[in-house]
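Undergrad: sequence first, then the predicted structure, then my questions.
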Amino acid sequence: MDEPSKIYRVGDATITRVLEQRLPFKTQTLFADFDPAVIEEHGTWLKDGHIDATAEHFILSVNTWVVRVGGKVILIDTASGNHKNRPFSALFHQLNTPYLERLARAGVTPDEVDFVLLTHLHVDHVGWNTRLNDGRWVPTFPNARYVFSSAERQHFDTAAGASRRMVFDDSVLPVIEAGLAEEIGPQGGQYLPGIRFHSTPGHSAGHMSIELESAGAHALFSGDVWHHAIQVYRPAWSSMFCADKSRANASREWVLERAADTGATVFTPHFSGTSAGEVTHAGSGFTWRFL
C-alpha cells in the first residue's frame, strides 16, 4: 500500500494520489443489480487487483488527490481519518493509518495546504478534515479553505440520524467553527480560476464533481458517482451507498459523457489500481483505461 504514487500532469497542474486504505465489498452487496456474467466478460482486467481471488468481492480504495497548480496546494477529499468513533461501520471505526506520513511522502505538510475541496460530506471523504489534539477535534490543515456544497452542509447539519450527525460534528463542524469553511451553491460553479464544481447529485443530496482545466487539458475528480470501474460498463448500476439511484444514474452518465467529450483524465476516490484513467466512447456505451 506504500508504493510510490504516480505523478500525473494535466496542463500546468500535477496530481498525486494519497491512498488511505483498500476495502473489499461483496459483489452482490455493493451492487443490487450485480450480474456474475460481468466477471467472465471483464475478467482480464478485473483480476488485476479489482476483484479478489474468489471473484466474490470487488476491491475499492479510499483516496485523497493532491493537486498543485498556480502555486497552490489543493486536496480533493480527505478520506476517513484516525481515532474517530464510527460504531456504524467497522471499516472506518477507530482507524490508525499512516495517512499523514503518506501525505508527507507526496511532498505535502498540513500547513502547506491552501484549499481542501470536498465532493461531498460522507465519512470516507471528510475524515482528515480534522485530527484529535488534546481531546479536541481541530482542523488538520489550519491554513486551508475548506470548500463544500451548501446543500450537503444543510443535509448533514441536522439532528436526524446519529451516524450522520457524528461525522458532521467531528469532521465538518470544527472547520466551520474555525472560520475556514466556504460553501458552493447547489448549482455548482467556478471557485478558482480553472476549477469548477459540477452538481452531480444522487449519491448524496448535494454531491459535486470537480473539474480542473489547465493549459487546454482537463482533469475530472468524479467523487462517488461511481465506486468501481465496472460501472463504466454498467452505468445503470448504482451502489448500495447511493441515496437516490435514479439521480445517481443520471449523474454517472453526465460524468461519462463529460470525460469522454473533453478527453479528461479522471481521478476517482474509490477505484482500485491507480484509481485514475480515461473514458472513451465505445458504440452506444463507454470504455475505461487505467493510467
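TA: Happy to help now that I have it. Residues are numbered from 1 along each chain as shown.

Undergrad: contacts, neighbours, all on C-alpha from now
TA: OK.

Undergrad: residues contacting residue 87?
TA: residue 93 (CA atoms under 8 Å, 6 or more residues apart in numbering).

Undergrad: now do the same for it: helix, strand or coil?
TA: coil (DSSP: H, G, I helix; E, B strand; the rest coil).

Undergrad: check contacts around the nearest residue to residue 222 once chain neighbours are set aside.
TA: Among residues not flanking residue 222 along the chain, residue 209 sits closest, at 4.8 Å (CA to CA, 6 or more residues apart in numbering). If you count contacts by CA under 8 Å, 6+ apart, residue 209 has them with 119, 197-200, 220-223.

Undergrad: repeat for residue 205
TA: Taking CA under 8 Å, 6+ apart, we find residue 205 in contact with 151-152, 155, 243.

Undergrad: mind doing that once more with 7 Å?
TA: Contact analysis of residue 205 by CA atoms under 7 Å, 6 or more residues apart in numbering lists 151-152, 155.

Undergrad: with residue 86 instead?
TA: The contact partners of residue 86, taken as CA under 7 Å, 6+ apart, are 92-94.

Undergrad: buried among the residues you listed? Make that a PyMOL selection.
TA: Filtering the contacts of residue 86 down to the buried ones (16 or more other CA atoms under 10 Å) takes a single PyMOL command:
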select buried, resi 92+93
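
Undergrad: check it against this one:
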Amino acid sequence: MREQRREIVLGDVTVTRVVEYFGPVDIAPRAFLPEAPEEAWRKHGPWLTPDFVDADADVVVSAVQTWLLRSEGGTILVDTGVGNHKERPYAPVWSRRESDFLGELARAGVEPEDVDLVVNTHLHVDHVGWNTRLAGREWVPTFPNATYLMPKADFDFWNPANGHTPNLGRGNQNVFEDSVAPVYAAGQALLWEDGHTIDGNLRLEPAPGHTPGSSVMRLASGGDRALFVGDLVHTALQIMEPDANSCFCEDPAESRASRRRLLGEAADTRALLFPAHLGGRGGAEVARDGDAFAIREWAPFARL
C-alpha cells in the first residue's frame, strides 16, 4: 500500500475518501450504543475523543463519507451520503443541507457523468442522499450513466407501499420517495439478492441485521484485502464491544452475528475494515483480543 492524503492503493484498486460531513450528530454516545457497558465507556473514552465522541457536548461525532474506487477501468461510489435540499423532518441534522459534495468529488477527479456504479450498502437516510439531485422540482439520478446496486431486501423493506414498521421509526421519512424511487423509475437500479460480483476485485454479499438488506463489499486484489461494511460497525467502540448494536439496528441478534463474522474475517485475513461513518483515519486493521477485537493499526488516510 502507498499512502496519500486522500487516497490509498490496494492491489490494483485505488480507494479515495470523499467526505461530505464530519462533526456531531446530536445523539449522546450512551443512547447511540445503549448496549455498551459503562466500563467500556470509562476504559475507551479517552481515545474515542475527539474523533468519535465530543466529550464536552456529550454527543457522537460521525463522518458521512463516500468511498470512491477505481477498479478494472470502472469508477465506483460506495454509499452516497445525505444529499442536498432533502426534507428530513425526523432527522433534522440531515435536512435541507447544502454541502459541496459534488465539488469534493470533482476535486478527486470525478464528475457525475464519470461514475459507472453506485453501491448503496443499505438504504438509510445517510447512505443514499446523493443518489439523486434536484432538477427544477424533480428528483433525478445524480449519476446519469451509473448503475445503482441496491439490496432488494432493503428496497422492499423501505418501500412505503409494503407497510413495514421499522425500528428507525420515521427517521427515514421521504428517503425512498426522493432518493430511491427516482433511480428505479429511471431504469438505473439493479436490485440484487444473495450476492453480486462487481468485477475481479470486488464483490457484494449480504450482512443483514442493521437493516434487512445491509451488505458488505469485499475487496481482494493482489495480496490486499478490505471490507466496506456500511453500518455494521458504526463507531470505533463496536470493534472492542462487538455485541453492542447501535440504536438504529433493525434485527439486534442478526446485527451482532454479522458484525462478529466480519470482524473475525478482517482479523484473520488482515483486511482493512472501512465502516461508513468512522472519523479519524476512516478505517482500521483489527486483531482478535480474547472474545472481542482490538485495533491493530489505523488505515493510512489523513486524519479528519
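TA: Thanks, I have the structure now. Keep in mind that this is a model prediction, so the values were computed, not measured.

Undergrad: now the TM-score, please.
TA: The TM-score (TM-score structural alignment, normalised by the length of the first structure) is 0.93; 287 aligned residues with a CA RMSD of 1.8 Å.

Undergrad: before we move on, back to that, restricted to buried residues, select the contacts of residue 209 of the first structure in PyMOL.
TA: Those of the contacts of residue 209 of the first structure that count as buried under 16+ other CA under 10 Å are selected in PyMOL with:
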select buried, resi 119+197+198+199+200+220+221+222+223
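
Undergrad: before we move on, back to that, what about the contacts of residue 205 of the first structure, which one has the most neighbours?
TA: residue 152 (23 neighbours; other CA atoms under 10 Å).

Undergrad: thinking again about what came up before, would you format the contacts of residue 205 of the first structure as CSV with distance to residue 104 of the first structure and secondary structure included?
TA: Below are those laid out as CSV (distance: CA to CA, whole Å; DSSP: H, G, I helix; E, B strand; the rest coil):
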residue, distance to residue 104 of the first structure, secondary structure
151, 32, helix
152, 29, helix
155, 33, helix
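
Undergrad: what does the residue nearest to residue 222 of the first structure align to in the second structure?
TA: In the second structure, residue 209 of the first structure lines up with residue 216, judged by TM-score structural alignment.

Undergrad: what's the spacing between that match and residue 280 of the second structure?
TA: From residue 216 of the second structure across to residue 280 of the second structure, the span is 21 Å (CA to CA, to the nearest Å).

Undergrad: go on, residue 93 of the second structure?
TA: 20 Å.

Undergrad: the more surrounded of these two?
TA: More crowded of residue 93 of the second structure and residue 280, by other CA under 10 Å: residue 280, with 22 against 13.

Undergrad: quick one: map residue 152 of the first structure onto the second structure.
TA: By TM-score structural alignment, residue 152 of the first structure lines up with residue 154.

Undergrad: how about the nearest residue to the aligned residue in the first structure for residue 188 of the second structure, chain neighbours excluded?
TA: Residue correspondence to the first structure (TM-score structural alignment): residue 188 of the second structure is matched to residue 180. Distances taken as CA to CA, 6+ apart put residue 145 closest to residue 180 of the first structure, at 5.1 Å, once the chain neighbours are dropped.

Undergrad: and what of residue 174 of the first structure?
TA: Leaving aside its chain neighbours, residue 174 of the first structure sits nearest to residue 138 (6.2 Å; criterion: CA to CA, 6+ apart).
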